[in-house]
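Enquirer: Output the structure for:
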Amino acid sequence: MERLDYPSVLVHAASGSHEALFALLAGRLQTSIGFELFTVLIADPSERQLRRIYSTDVTAYPPGLADRVEPSAWFDQLFRKKEPIVAKDREEIASWLPNYDGFEGTDFGALVNYPVVADDQTIGILNLTDRAGRYDPDTPARIASETVLCSMAISAFLSQSGRSGKD
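Expert: This next block holds a predicted model:
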């Protein structure tokens, strides 16, 4: 994986240019891992919902309120244990998200949900989705080095939108 040019990344972050940071992150993830869909979610405690703040497919998965935050194994894994979820097929997706039907009518059949952690708190979820079999237990290790960039992009978004992330 190509090293980041941190001075230019920091200029984007300081200017609040979350779009440029997310686009850079998407390019890096596409090159190193691959995906059909990449999204980033943050918790919106005031709404008890997840808010999608970035999507590579804004028509089907637009920014805005996404899923309700409910107590579940998925929530515990990402927000309490701060560990990623890898599902290689729809059956494994259903074991984590039993009521989720957002992939009906698509070729999506595998996902990775990776918690983005700062100050020992999950501040966001990096999501990669692709065809069944695309991801395996080694995929999170390849994502780990990109979470710093994702954290910077989330911080830039929160700064630009006037949110603290702890509302």
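
Enquirer: C-alpha only now, for contacts and for neighbours.
Expert: Noted.

Enquirer: Name the helix or strand for the residue nearest the centre of the chain, please.
Expert: The residue lying closest to the centre of the chain (CA atoms, centre = their mean) is Leu126, at 1.5 Å. Assessed by DSSP states H and E, Leu126 sits inside strand 121-130.

Enquirer: Likewise for Ala26?
Expert: helix 18-32.

Enquirer: Toward the C-terminus from that helix, list the very next helix or strand.
Expert: With secondary structure assigned by DSSP H and E, helix 18-32 is succeeded by strand 37-44.

Enquirer: I have a second one here; can you model it like the first so I can compare?
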Amino acid sequence: MTELLPLLAEPGQPETLYRALQEETRRLVGHRLFTLLYVDGTDVARVWSSHPAEYPTSGRKQMTETPWGTHVLAGGQPYLGRDVAGIRWAFPDHALIESMGLGSVINLPVRYDGQTIGTCNLLDAEHAYDEAALAKVLPLAPLLVPAFVEARRARS
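Expert: Sure, this is the predicted structure:
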């Protein structure tokens, strides 16, 4: 993680950081889909996507009043969905996720000042992730705090 910290000073933010984080998580645990969402009221708003055709950066979802939202957004806990059942439990758009050959997920809450302000999301084939994979990427989430604080400030 410390090797990514200097990137926060580089020009072209937040895209510079988003690209580097996408590559670092790919190196650490792999993924077929990488998205970043910030919390905007009762919605989450997508600010980065490795697959913009299927998951455009203009996308929004109402996730705060779901079991996943209670766990990740309100509870501030990461979510590890190891299989298709875990995807179906968490996401109303599970059919699109499954159609892309994705069957496991890691959602990392990005926390600031006692609240979840966004999530970093990695998806891959079924059974691609386990507790060890989650532990490898969990420390990266705080790097997104400045970008998500700025995204929230820009919307107001």
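
Enquirer: one step back: now do the contacts for the aligned partner of the residue nearest to the centre of structure 1 in structure 2.
Expert: Aligned by TM-score structural alignment, Leu126 of structure 1 pairs with Cys120 of structure 2. For Cys120 of structure 2, the contact set (CA atoms under 8 Å, 6 or more residues apart in numbering) comprises 34-37, 107-110, 141.

Enquirer: same deal with Lys61 of structure 2?
Expert: 43-45.

Enquirer: just checking, Arg60 of structure 2 touches Asp43?
Expert: Yes: the pair Arg60 of structure 2 / Asp43 is scored as a contact, 6.3 Å apart, by CA atoms under 8 Å.

Enquirer: in structure 2, what residues pair with stretch 106-113 of structure 1?
Expert: The aligned range for stretch 106-113 of structure 1 is 100-107, by TM-score structural alignment.

Enquirer: Which parts of structure 2 are strands?
Expert: 33-40, 43-49, 60-62, 79-81, 104-112, 115-124 (DSSP state E).

Enquirer: quick one, which of these is nearest to Pro14 of structure 2?
Expert: For Pro14 of structure 2, the closest of the strands of structure 2 is strand 43-49, at 9.4 Å, according to CA to CA.

Enquirer: For the closest one, give me the average deviation versus structure 1.
Expert: Superposing on structure 1 places strand 43-49 of structure 2 at an average distance of 0.8 Å from its equivalents, by mean CA distance after the TM-score superposition for structure 1.

Enquirer: contacts for that strand?
Expert: 18, 33-39, 55-64, 118.

Enquirer: if I look at the match of Leu126 of structure 1, how far off is Thr35 of structure 2?
Expert: 6 Å (CA to CA, to the nearest Å).

Enquirer: Equivalent analysis for Gly59 of structure 2, please.
Expert: 11 Å.
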